[in-house]
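Colleague: dropping a prediction and its sequence here:
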Amino acid sequence: MRIPALVGASAAVVVLCACGAPQTRQDGAVRAGRAFGDALAAGAYGAACELLAPESREQLEEDGKRPCARALPSQDLPRGGGAARVDVHGRQALLRLDGETLFLSQFDDGWRVTAAGCVPEDGDEPYRCVLKGA
């Protein structure tokens, strides 16, 4: 499975910099990540798809060869619990929930999930993600 440069670069910036961010941006990223997890847990796949970044949604539909709401259940993503930690740098966020790690980007209309089901990797790539953009 390949990891897109976006996830690798985002992880490197967020993890290495660990720069502070205004509380409102941190809160926005946490709310979006929790809403994504809540939608998955409720089986509201259409709502979860609305919280995906456009490239992530397109990649999921392309890989699954069906619309997002039908392709998302087959990803078997963890249903993360409460937020353990959020690191925001610029318009990128790394959100560690209990049992789940998400990458998010801030768009004009709010935070969107760019990668989900991520686990730390050893070696050149910092994370391996089940769901990711191109």
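Modeller: Sure thing, it's come through. Values in this document were obtained by computation on a predicted structure and should not be read as measured data.
Colleague: contacts, neighbours, all on C-alpha from now
Modeller: Fine.
Colleague: which ones are touching Gly46?
Modeller: The neighbours of Gly46, taking CA atoms under 8 Å, 6 or more residues apart in numbering as the test, are Cys68, Ala69.
Colleague: secondary structure element holding it?
Modeller: Taking DSSP states H and E as the criterion, Gly46 maps to helix 45-50.
Colleague: check which element follows that helix along the chain.
Modeller: helix 54-64.
Colleague: what packs against that next one?
Modeller: In terms of contacts (3 or more CA pairs under 8 Å, 6 or more residues apart in numbering; DSSP states H and E), helix 54-64 is packed against helix 68-71, strand 110-120, strand 127-132.
Colleague: which helices and strands sit right next to the shortest one?
Modeller: The helices and strands touching helix 68-71, judged by 3+ CA pairs under 8 Å, 6+ apart, are helix 45-50, helix 54-64.
Colleague: give the buried residues for the longest one.
Modeller: Neighbour counts over helix 54-64 (16 or more other CA atoms under 10 Å) mark Pro54, Ser56, Arg57, Glu58, Gln59, Leu60, Glu61 as buried.
Colleague: check it against this one:
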Amino acid sequence: MSGNWIVHAAQVLLVAIVAVFVISPIVRRRGERAWSESREEGLRRSIAERKGRLYTGIIELDFDRDSGKISPEDHERMRSEAMSEVVALLKEEEAFEKGPRPRPAVIEGGDSVERMIEEYKRSRRRDPGARQT
């Protein structure tokens, strides 16, 4: 009976380890995504992050000019460069929003299924009198 507590402790430890591995993909540290994002969400997030950094940079440039850290000439040059980047980013964002949506990620084996569906559609077009299922 004196060895039973060791067995029970080992069982509890094993259950705790398994629980950590099962729960860890769901519960993540703050700021991490628990679930993966689609390509579209990733692009949208990337554009928003870049836009935020550019806007923050422009605000900091204005503050540095107002506080005398940089000359008005340097401010004008740097602000003009930043604004050019903002315009390019806004055009990219607009093209992304108006353009064709990216294809969703294909589940493993999905390409072969899509090929079979396309072959079936082509065969139906060639033989319109074929029996429908």
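Modeller: Structure's in. What do you need? Remember, predicted model here, so these are calculated numbers, not experimental data.
Colleague: overlay them and tell me the TM-score.
Modeller: Here the TM-score for the pair of chains, by TM-score structural alignment, normalised by the length of structure 2, is 0.21; 36 aligned residues with a CA RMSD of 3.7 Å.
Colleague: can I get the helices and strands packed on helix 68-71 of structure 1 in CSV with distance to Ala84 of structure 1?
Modeller: What follows is the helices and strands packed on helix 68-71 of structure 1, written out as CSV (distance: least, CA to CA, whole Å):
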stretch, distance to Ala84 of structure 1
helix 45-50, 21
helix 54-64, 24
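Colleague: which one of these lies closest to Val14 of structure 1?
Modeller: Closest approach to Val14 of structure 1 among those (CA to CA): helix 54-64, 19.0 Å.
Colleague: list the buried residues in the longest helix seen in structure 1.
Modeller: Counting by DSSP state H, the longest helix found in structure 1 is helix 23-42. For helix 23-42 of structure 1, a neighbour-count test (16+ other CA under 10 Å) marks 25-26, 28-30, 32-34, 36-41 as buried.
Colleague: surely Ser10 of structure 1 touches Gln92?
Modeller: Yes - taking CA atoms under 8 Å as the definition, Ser10 of structure 1 is a contact partner of Gln92 at 6.6 Å.
Colleague: who touches both of those two?
Modeller: Phe103.
Colleague: please, which helix or strand holds Glu118 of structure 2?
Modeller: Going by DSSP H and E, Glu118 of structure 2 is in helix 110-126.
Colleague: if I look at Cys17 of structure 1, how far off is Ala29 of structure 1?
Modeller: Taking CA to CA, to the nearest Å as the measure, Cys17 of structure 1 falls 17 Å from Ala29 of structure 1.
Colleague: ok, now Tyr45 of structure 1?
Modeller: 19 Å.
Colleague: then Leu6 of structure 1?
Modeller: 17 Å.
Colleague: over to Leu16 of structure 1?
Modeller: 19 Å.
Colleague: one more: Tyr127 of structure 1?
Modeller: 19 Å.
Colleague: got it, and Arg128 of structure 1?
Modeller: 20 Å.
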